[in-house]
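Enquirer: here you go, sequence then predicted model.
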Amino acid sequence: MKNALITGATSGIGASFARKLGKEGYNLYITGRRIEVIEKLAYDIRKKYHVKVTVVLADFTIPQEVDNLLKEIETVPFDFLINNVGFGHKKKFFDDTYEKQYEMIEAHINSFCKITYLVSRNMRKNKNGNIINVSSLAGFAPTSFNHLYSSTKSFITTFTESLHLELSPLGIRVQALCPGFTRSDFHKSLNIKEETFKNRWLVRWMDSDKVTELSLKSLNKKGGLYIPGLSNKILYTIVKFLPRKLYYSLARKMGM
């Protein structure tokens, strides 16, 4: 049987990946923090697709909980890894305590790297596997209010592309998934109002299921960087080639 590990599977993109891989016959190990929500997801997948679903509660800002997860999965031969843990801060960097801000570094970098190291090391032995690391379009766009989110997502993207360069010759497909505006509990948890979810100009909100569908299709063709949606690709191109001085000026005017 095929095995898949999906972190941050409680809702949104992570839950969508869990449903899609469950449908494909993968036995799942899914992590999250909201026990009622993730247990309901596990129950639904088991009932619908008749696969084994193991729930591991883990807070990725707490190193000991991540280490406990690693001990539980260290002997499992995973065919698929999806790193989807992510959260945003409600306060700006200097308006918050450093300890609270550091939680994002712990989750997006330290815990992320620990899990990737363990699972991909076993994939290297078998010379087979799939890895999708969920980053963000925000990783290409520095902002004046979301310092660590955009910075740590930038790390995830670069790190994942480096993995792709090393592992693809071994038969392991690796993708840095960089979605843009995606409807999920992520934005609700930051108290972002529903009217913000409306499409405006190049801002085109996507559903989680569409993001994961496009991601898996792209992974079957090639690895490396993947940005779902035409409007997101255009935004990426604009940010990439816009002169930095002009970008800084626009970002300040737009409150970015």
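Expert: Arrived safely, thanks for sending.

Enquirer: from here on, just use CA atoms for contacts and neighbour counts.
Expert: OK.

Enquirer: could you report the neighbour count for Leu165?
Expert: 14 (other C-alpha atoms under 10 Å).

Enquirer: now it: which helix or strand?
Expert: Taking DSSP states H and E as the definition, one finds Leu165 inside helix 147-167.

Enquirer: now for that helix, which elements pack on it?
Expert: helix 98-105, strand 129-134, strand 172-177, strand 224-226 (3 or more C-alpha pairs under 8 Å, 6 or more residues apart in numbering; DSSP states H and E).

Enquirer: hey, which of those is tucked in deepest?
Expert: strand 172-177 (a mean of 26; mean count of other C-alpha atoms under 10 Å).

Enquirer: quick one: the helix or strand that comes right after that one to chain centroid distance?
Expert: The C-terminal neighbour of strand 172-177 among helices and strands, as given by DSSP H and E, is strand 182-183. Centroid separation for strand 182-183 versus its chain: 13 Å, with C-alpha atoms, centre = their mean, to the nearest Å.

Enquirer: run through who's touching strand 182-183.
Expert: Strand 182-183 has contacts (C-alpha atoms under 8 Å, 6 or more residues apart in numbering) with Gly12, Phe197, Trp205, Met206, Asp207, Ser208, Val211.

Enquirer: again, but for stretch 241-253
Expert: Contacts for stretch 241-253 (C-alpha under 8 Å, 6+ apart): Thr143, Ser144, Val239.

Enquirer: circling back: out of the contacts of strand 182-183, who's the most crowded?
Expert: Most surrounded of the contacts of strand 182-183: other C-alpha under 10 Å gives Val211, at 22 neighbours.

Enquirer: take a look at this one as well, against the first:
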Amino acid sequence: MSRLAVVTGASGGIGRALARHHARKGGDLIVAARRLEALQSVKAELEGEFGVSVTPVACDLGTAEGVETLLEAARDAPVEMLINNAGFGGSGAFLDRALADDFAMLDVNVRALMALCHGIAPGMVARGKGRILNVGSTAGMMPGPLQATYFASKAYVNSFSQALDEELRPQGVTVTVLAPGYVETDFAARADLEGTLLTRRGQSAASAARVGYDAMMTGQLVAVNEPMLSVLVDWIIPLLPRRVVLKMVRRMQEKG
């Protein structure tokens, strides 16, 4: 297979855009998501337009069985790039949310990402080259009242990715974390955030994917998809009092 990439959450949004960007550059793909019919659509589109090979793997990465299904599909393949995009959010005060829903969020946003890195990176190390892109969020750079678990899960992704890069880079494997702001996908609808200040304006999935992919290919450590947002999270928010940040983020996620 040519420059094989594994992309999770590839049926739509940033994941599908990342798969398309890789295919445009002539790379083959293993694409994963829960819905087989959506993956078959991705396969037909990318193979027809770019002449690459696309292997769909329908699996629920919120389960150990789903993660193992994907690892098995990639086990004997020379994976050069792992793109961990699968994830979801959910709004509401922590005590008002079902704890099982937040545990399910952690299973996809954190546990699956860890398991795939642990399962696929050793092959990269053995070959002395490889690139990993973990899709985090600028949400991981601040606390998130009314999305406490989601923001915390992305803080984990941001921290974990940078630490893993430091461990793997001497062995020829780089890890990049893409930390976008709000992106126009089905995220808002699924997280029940439509109508909030947070979702009033966002970037396209294609533009966010391009920033993340290009950063991965150059071995960049952290990539934020908007220059002004990068200034905000790197230089302004860290200097603000914590209570001010908390109230600001809460207002952005309140309805009405």
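Expert: Structure's in. What do you need? It should be emphasised that the depicted structure is a prediction, and the values quoted were computed from it without experimental measurement.

Enquirer: mind putting the contacts of stretch 241-253 of structure 1 into a markdown table with neighbour count?
Expert: Formatted as a markdown table, these follow (neighbours: other C-alpha atoms under 10 Å):
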| residue | neighbour count |
| --- | --- |
| Thr143 | 18 |
| Ser144 | 12 |
| Val239 | 14 |
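
Enquirer: reformat those residues as CSV; add secondary structure and distance to Val56 of structure 1.
Expert: Formatted as CSV, those follow (DSSP: H, G, I helix; E, B strand; the rest coil; distance: C-alpha to C-alpha, whole Å):
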residue, secondary structure, distance to Val56 of structure 1
Thr143, coil, 34
Ser144, coil, 35
Val239, helix, 38
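
Enquirer: now for the contacts of strand 182-183 of structure 1: which two are most distant?
Expert: Across these, the longest distance by C-alpha to C-alpha is 15.7 Å; it joins Phe197 and Val211.

Enquirer: mind listing the helices for structure 2?
Expert: 13-24, 36-50, 64-74, 99-106, 113-127, 148-168, 187-191, 205-217, 227-231, 242-253 (DSSP state H).

Enquirer: do you know which of these lies nearest Val177 of structure 2?
Expert: helix 148-168 (6.1 Å).

Enquirer: report the angle between the closest one and strand 130-135.
Expert: 160 degrees (axes from the mean of the first three to the mean of the last three C-alpha atoms, to 10 degrees).

Enquirer: list the contacts of stretch 10-25 of structure 1.
Expert: 1-2, 4, 6-9, 28, 30-34, 37-38, 41, 45, 49, 51, 82, 84, 183-186, 208-209, 211-212.

Enquirer: what's the answer for stretch 49-58 of structure 2, then?
Expert: 1, 23-24, 26-36, 39-40, 43, 46-47, 69-70, 73.

Enquirer: endpoints of it, how far apart?
Expert: 22 Å (C-alpha to C-alpha, to the nearest Å).

Enquirer: how about stretch 76-95 of structure 1?
Expert: 42 Å.

Enquirer: likewise stretch 22-37 of structure 1?
Expert: Rule used - C-alpha to C-alpha; the end-to-end distance of stretch 22-37 of structure 1 is 17 Å.

Enquirer: what's the answer for stretch 219-238 of structure 1, then?
Expert: Stretch 219-238 of structure 1: ends 25 Å apart by C-alpha to C-alpha.

Enquirer: buried residues of that stretch, list them for me.
Expert: The neighbour-count check on stretch 219-238 of structure 1 (16 or more other C-alpha atoms under 10 Å) flags 219, 223-229, 231-233, 235-236 as buried.

Enquirer: go through these and name the one nearest Ser154 of structure 1.
Expert: Nearest member of the buried residues of stretch 219-238 of structure 1 to Ser154 of structure 1, counting by C-alpha to C-alpha, is Leu225, at 11.8 Å.

Enquirer: and the closest one, what's its match in structure 2?
Expert: By TM-score structural alignment, Leu225 of structure 1 lines up with Val222 in structure 2.

Enquirer: contacting residues around the residue nearest to its match when sequence neighbours are not counted?
Expert: Leaving aside its chain neighbours, Val222 of structure 2 sits nearest to Val177 (5.0 Å; criterion: C-alpha to C-alpha, 6 or more residues apart in numbering). Counting by C-alpha under 8 Å, 6+ apart, Val177 of structure 2 touches Leu133, Asn134, Val135, Gly136, Val157, Asn158, Ser161, Gln162, Gly212, Leu221, Val222, Ala223.

Enquirer: try it again at 6 Å.
Expert: Contact analysis of Val177 of structure 2 by C-alpha atoms under 6 Å, 6 or more residues apart in numbering lists Leu133, Asn134, Val135, Gly136, Val222.

Enquirer: does the second one touch Gly87 like I think?
Expert: No. The pair formed by Asn134 of structure 2 and Gly87 falls short of the contact definition of C-alpha atoms under 6 Å, at 10.5 Å.

Enquirer: what's the overlap in contacts for the two?
Expert: If you check Asn134 of structure 2 and Gly87 against C-alpha under 6 Å, 6+ apart, no residue is contacted by both.
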